[in-house]
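Participant: Below: sequence and its predicted model.
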Amino acid sequence: MPVSAKTAAVGGALTLAVLLGASWYLTIGKGPEDPLAECRVGATAGTTRIGGPFTLTSETGATVTEKEVISGPSLVYFGYTWCPDVCPIDSTRNAAAADLLAARGYQVTPVFISVDVARDTPESLREFTDLMSPKMVGLTGTQEQIDAVIRAYRAYYRVAEPGNPETLIDHSTQTYLMDPAQGYLDFYDRDVSPEVMAESVACFIDALKTNTK
């Protein structure tokens, strides 16, 4: 595929992320009664229903549900292993944030859900996630399963050229902070650094411990 086409596709994904962020700002927003407001990175975090039950296939080939995957605080990202730059960069950031948190005694799992049903196998996912972090969990599934989890997380993807073995895929690039008890807590855009993400996640974990005592 020509370089210009790749650049255009990646640019489209970034533009989409900005539009999604703007949309969420108008529909969600911080509330004055939000007990976790101090932990939130963006004004778009908050109250809408994001996430929910899913059944997918892990990088080991096992069938798993959200209860097994999100057993503790988790950073959930949608991408694909053939992604030329955006997914590796974002996944490296998520892994770095998890390492910073681990150094402070917080156990947080980075989760990578593939939107590339045609090419991403459990084996290719395992190779990708192992490069990012031994903590990272890779997930794939059938077309129906991936579409269902995309809807649940209000995410987006579009295969640019179905049937082309080198196709790029436009997709949303937010990373979602999920908790097994509370569900969705916040999301982080691409420009959030590992340090800022780690501070925010640690704040949520501490606040939830305090509020549930």
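Facilitator: Here it is on my side, so go on. Numbering: from 1, shown residues only.
Participant: all contacts plus neighbour counts: C-alpha atoms, from now on.
Facilitator: OK.
Participant: Centre-most residue in the chain?
Facilitator: Geometric centre of the chain, nearest residue: Tyr77, 1.7 Å, by Cα atoms, centre = their mean.
Participant: give me the element it is part of.
Facilitator: Taking DSSP states H and E as the definition, one finds Tyr77 inside strand 74-79.
Participant: and the angle from the helix or strand that comes right after that strand to strand 74-79?
Facilitator: Sequence order places helix 86-103 as the next helix or strand after strand 74-79, per DSSP H and E. Orientation check (axes from the mean of the first three to the mean of the last three Cα atoms, to 10 degrees): helix 86-103 against strand 74-79 gives 170 degrees.
Participant: want to compare, so here's the second one:
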Amino acid sequence: MNIAIMARNVVGASLLLATAAALGGCDVAPAPDSRPPLEGARIGGPFTLTDQNGRTVRDSDFAGKYRIVYFGYSFCPDICPVDLQKLMRGLSLFEKAAPERGAKVQPLFITIDPARDTPAALGPFVARYHPRLLGLTGTPEQIAAVAKEYVVVYNKVEGSAPDRYLMAHTQIAFLMGPDDKPLAMLPVDDPTTDADEGAPDKVAAELAKWVK
């Protein structure tokens, strides 16, 4: 296991502990009596960032929409691309099965490497995965603030050259509700799961549970 995966597992475990402390099959429709697993968790909050087209984006722009929120970086050599494949293929399956409900979900990719992930770098990266995926960047201070709101931790892992570093970070995807409250974590946390073998189905099934 390489250092990036080892570090990712450490910060992932940290998030699970933080989430625990914060907590007070693809159905046709969500179960009316079920309660979201992250109900009451102190996750999410206001942000002002910049998308891949250079436009200012605020959390309030998505009022009334569900959101898939994933933190990562475009220079990630392995895990982030696989996670995004799982998430976006799962979203595409859900959109196909339930077009009206699928249209209510806005996917967001928030970088934790703003030094390299400029809007110009994010544009071609997010375009690989889904036509509606927004890539968001900002100043180091803005990224630190939004990561804190989502209980995401990250750190730089020095490489063989100043520009060849890795970023260890929490590996998790949140589904946020139209009221900006957390609903569930989407199943992307197993780096050994093939993005083509069942993982998108699991993501689609989880979306079907909560998106009304």
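Facilitator: Received, thanks. Everything numeric here is computed off the predicted structure, so don't read it as measured data.
Participant: still on that earlier bit, so for the strand holding Tyr77 of the first structure, what gets flagged as buried?
Facilitator: Ser74, Leu75, Val76, Tyr77, Phe78, Gly79 (16 or more other Cα atoms under 10 Å).
Participant: Contacts only, for the first one.
Facilitator: Which is Ser74 of the first structure. Val108, Thr109, Pro110, Val111, Tyr176, Leu177, Met178, Asp179 (Cα atoms under 8 Å, 6 or more residues apart in numbering).
Participant: hang on, the earlier thing: pull up the aligned stretch in the second structure for the strand holding Tyr77 of the first structure.
Facilitator: Counting by TM-score structural alignment, strand 74-79 of the first structure falls onto residues 67-72 of the second structure.
Participant: Need the counterpart of Ala204 of the second structure in the first structure.
Facilitator: In the first structure, Ala204 of the second structure lands on Ala198 (TM-score structural alignment).
Participant: Please identify the helix or strand for that match.
Facilitator: Residue-wise, Ala198 of the first structure maps onto helix 194-211 under DSSP H and E.
Participant: same question, Phe187 of the first structure
Facilitator: strand 183-188.
Participant: one step back: which residues sit in contact with the residue nearest to the centre of the first structure?
Facilitator: Per Cα under 8 Å, 6+ apart, neighbours of Tyr77 of the first structure: Ser91, Pro110, Val111, Phe112, Ile113, Thr173, Gln174, Thr175, Tyr176.
Participant: quick revisit: surely the match of Ala204 of the second structure is in contact with Ala102?
Facilitator: No: applying Cα atoms under 8 Å as the test, Ala198 of the first structure and Ala102 come out as separate, 9.6 Å apart.
Participant: More neighbours: the two, which one.
Facilitator: Ala198 (23 against 14; other Cα atoms under 10 Å).
Participant: Skipping its backbone neighbours, what lies nearest the more buried one in space?
Facilitator: Take Ala198 of the first structure and drop its neighbours on the chain: the residue closest to it by Cα to Cα, 6 or more residues apart in numbering is Ala97, 5.1 Å away.
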